[in-house]
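# Dropping a prediction and its sequence here:
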Amino acid sequence: MHRLVIAADRALVDGAFRPAAVTVEDGRITAVEPLGATPAEAIRLAADEVLLPGLVDTHVHVNEPGRTEWEGFRTATAAAAAGGVTTLIDMPLNSIPPTIDPAALRVKREAAARSALVDVGFWGGAVPASLGSLEALWDAGVFGFKCFLAPSGVDEFPHLSHEQLDRALEELAAFDGLLIVHAEDPEVLDRHVGGGGPGYPAFVASRPPEAETTAISAVIEGIRRTGGRAHVLHLSAASALPLVAAAKAEGLRLTAETCPHYLVFDEEHIPDGATQYKCCPPIRDRANQDALWRGLLEGVVDLVVSDHSPSTPERKFAGGGDFQAAWGGIAGLQSGLSAVWTEARRRGVPLETVVDRFSRRTADFVGLGTKGRIAVGADADLVVFAPDAPYALEASGLRYRNPVSAYLHHELVGVVRRTLLAGVDVDPAAAPRGRLLERA
């Protein structure tokens, strides 16, 4: 039986920092006690370090198999651990085959089992061809079903029409499955098609807030009619916050997430041609960002997740700075906590509030009650974090398959010094120890 004790002047327990000695036995936390006399063999954190629960990132595109040159389980989970993430839930695209049936899920699980350094679960996909057969994938252990309401960017994962969205919600309501939705309306996008080019404001104008509010309204109407449950992915447009708040007040089972890049970057500071910042929906202006922060702190937005969506440099910089041609995704799995903490610190938002949105709330969202918390009986997934340590993120420090990220060269605060999975340090050079998770 593996046993250790970690002593910290500041450990995040029950939503607040306090001195604690955390005892770990056989991968689980067996005691959280006041910091007093600790055994000689205890790990004693430095004065500038805090003990956090491992983060749970429920929105990660690993891309293996099929597009492993973009990313893979080994590199993605190494980057996750470097950023304090001990559990990730893999999206059903952009891998080939997409995870839209039990056979494809088996392929995904086999790939992850060979390489994962942290724990990994899986989302299924709801595409037109899979409607009517979603329950089999649910029974195979996926945490829910991802769909797009606008083109996804890859041909093998087509989007749902509004009529198909209703069919999916009806089907999932029958077994209380969860639909997670990329909510942009294609008709609105078609009315705002831009001509491309390096101008960032023109790209933002091609994906206006109306695309999100129209799509989110359709999702809300669908769950109102079916009694189902749904989750809005990567909410970017603050104008959608009143819709989400009203749906929650009505008692509808709707949740929403946002991402570090929407909380950290703003339109005014993105140079023309800087396609490393391209994502869909887009990063909007500073006033919009301020409103997203308010929505997060008020509980309208439930979670913060990376939406890690990497690609090769050739795809990310396709067109030589043309926002229309470049791949629309940001690699942020490794830097999300420190990036958001840097901005939160500037805004006077405490670290415990930030960590809660990355850990306990994300874990509870997918039903992983033993993750995302420092508590007796929880998994001993722990992070040693130096919240006041500054650093500049450089390509040499990235563990992604391709060292491309919008966060490169930004001055950040908060360094992950150790990440433990089930009480054992994650070693990128060691044999994989990540466990494959299924919905409880």
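Yep, it's here.
# hey, let's count contacts and neighbours off CA atoms from now on
Will do.
# now the end-to-end length of stretch 112-125.
Taking Cα to Cα, to the nearest Å, stretch 112-125 runs 18 Å from one end to the other.
# Same check on stretch 106-125?
14 Å.
# Buried residues, it. List them.
Neighbour-count burial for stretch 106-125 flags 107-109, 111-113, 115-125 (criterion: 16 or more other Cα atoms under 10 Å).
# gap between the residue lying closest to Pro39 once chain neighbours are set aside and Thr214?
Leaving aside its chain neighbours, Pro39 sits nearest to Val5 (7.6 Å; criterion: Cα to Cα, 6 or more residues apart in numbering). To Thr214, Val5 is 52 Å away according to Cα to Cα.
# So for these two, which sits in the more crowded spot?
Neighbours per residue (other Cα atoms under 10 Å) separate Val5 from Thr214, with Val5 holding more: 22 against 17.
# structure B:
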Amino acid sequence: MTGTELLLRSTRVLTPEGEHPASVTVADGRIAAVLPHDAAAPPGARLVDLGTAALLPGLVDTHVHVNDPGRAEWEGFATATRAAAAGGITTLIDMPLNSVPPTTTPEHLAVKRAAARAVAHTDLGFWGGAVPDNTARLRPLHDAGVFGFKCFLSPSGVDEFPELDAERLAAAMAEIAAFDGLLIAHAEDPARLAEAPDPAGSRAYADFLASRPPAAELDAIRRLIALARRFGTRVHVLHLSTAAALPLIAEARADGVRISAETCPHFLTLTAEEVPDGATEFKCCPPIREAANQDALWAGLAAGTLDCVVSDHSPCTADLKVPDFGAAWGGISSLQLGLPAVWTAARARGHRLADVVRWMATGPARLAGLAHKGAIAPGMDADLTFLDPEATFTVDPAALHHRNPVTAYAGRTLHGVVRATWLRGRLIAEDGHVTGPAAGRLLTRGPAA
């Protein structure tokens, strides 16, 4: 153990006990101690006084589509992790689809890891995929270190990653339960989607919204709950859009079903009523719904029914965002903006920074089993974010680090400027600029690789 290298001091340090003045010391990449605000810097330690700005744990984003390799022109590991670092995120978990090959075998996982190893600016882990033909590969993928397995109950949008029908979903959940893994699911029912109106050729957001009805999410979640109850599988509902599902999840959890759920910044900050015709930068699946639904999602967060808020950063090249809601690629690009977007809406609703930390750092870290991430406490990785919570900025897509300058937040004024980000005590971003060479590590469920 070497001596303390760094002391960060602020009147607003967000720890598991709440927000209070403190000094945080860092040694060997870990938080060594959380001391009184006026504690003297240990000999040889560099003092950084943040004044009245806030010191948060580095955020953990467990829902990011990097697309690399194979579709790196959509998003690559270098650009995605640069955007994350600039936005106060220190750990990403990459989704298994949109890359070629998808992460559905241990061999494909090795290809992913090779593409990321030298270029990641944040720590980075990987989800595996559960698809129709790989049930026998799920345990080997688990043993290779993926954090769990993503599946679709309806078409994913890419041929390399087919959805699971009812029989194959049951088989996958039984297999995952056998080794106590985690299934994470895109929960929309294909039959409900098939009977909904087709938005092809329409520039109207209302037509797209009608094509992804709340009933599709509700039916799919009911199926997941029934199978989780049957097999004892741990299951997590991805990007929950409809608040009507919250009572189902709360009741199942009260009955002992091992189910959790997340929502996303765009569902908490954007509403269907404000989407202009042809503005397909707002298109995602499931969709951004009405303001009343958004209010109920916030209530679900406050009640603890929703466990975390993660980006579902799902980018594409600009040419795929054609103004036809039926034909445009669905996905919101917001990796760098999640913290200020959520904080802007949270503060307006009377929530505290401690709530945002619970939703965007502690909760996702718990979901992925990242025991050393998501909190400012002794022994944790010194992953830290310096946020000026009262400062504002106007979103300029050209100033963002993700590969293609498309975002639904363009032109919006947000509260909360990320001034600096540290990864294991090393400064990796400052005032929107990424500093130094890539320093991220590749993570498994155990030690970093």
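All right, it came through fine. The structure presented is a predicted model; accordingly, all values stated were derived computationally and were not measured.
# In which helix or strand does the residue mapped onto the residue nearest to Pro39 of structure 1 from structure 2 reside?
Under the alignment (TM-score structural alignment), Val5 of structure 1 pairs with Leu7 in structure 2. Per DSSP states H and E, Leu7 of structure 2 falls inside strand 6-15.
# which residue numbers in structure 1 go with the following helix or strand past that strand?
As assigned by DSSP H and E, the chain's next helix or strand after strand 6-15 of structure 2 is strand 18-27. Mapping strand 18-27 of structure 2 onto structure 1 (TM-score structural alignment) gives residues 16-25.
# got it, and stretch 119-127 of structure 2?
On structure 1, the counterpart of stretch 119-127 of structure 2 by TM-score structural alignment is residues 115-123.
# can you check stretch 412-422 of structure 2 too?
Against structure 1, stretch 412-422 of structure 2 falls on residues 410-420 (TM-score structural alignment).
# which residues are in contact with that stretch?
Contact with stretch 410-420 of structure 1 is made by 54, 81-86, 337-339, 341-342, 380-393, 425-426, as judged by Cα atoms under 8 Å, 6 or more residues apart in numbering.
# all strands of the stretch 151-300 of structure 1, in order?
178-182, 229-232, 253-258 (DSSP state E, counting those that start in this stretch).
# for the stretch 301-449 of structure 2, that is, sorry about that
308-309, 384-394, 413-423, 426-430, 433-434.
# most packed of these?
Each of the strands of the stretch 301-449 of structure 2 was scored by mean neighbour count; the highest is strand 308-309, a mean of 30, by mean count of other Cα atoms under 10 Å.
# for structure 2, which helix is longest?
For structure 2, the longest helix by residue count, based on DSSP state H, is helix 214-231.
# That helix aligns to what range in structure 1?
Mapped onto structure 1 using TM-score structural alignment, helix 214-231 of structure 2 covers residues 209-226.
# after superposition, how close is the matching stretch to structure 2?
Comparison of stretch 209-226 of structure 1 with structure 2 after fitting gives an average deviation of 0.3 Å (mean Cα distance after the TM-score superposition for structure 1).
# Check which residues of that stretch are buried.
Neighbour counts using 16+ other Cα under 10 Å place 209-216, 218-220, 222-224, 226 of stretch 209-226 of structure 1 among the buried residues.
# and what of stretch 249-265 of structure 1?
Neighbour-count burial for stretch 249-265 of structure 1, with 16+ other Cα under 10 Å as criterion, is recorded at 252-265.
# Identify the farthest-apart pair in the residues you listed.
Leu252 and Phe265 (31.2 Å; Cα to Cα).
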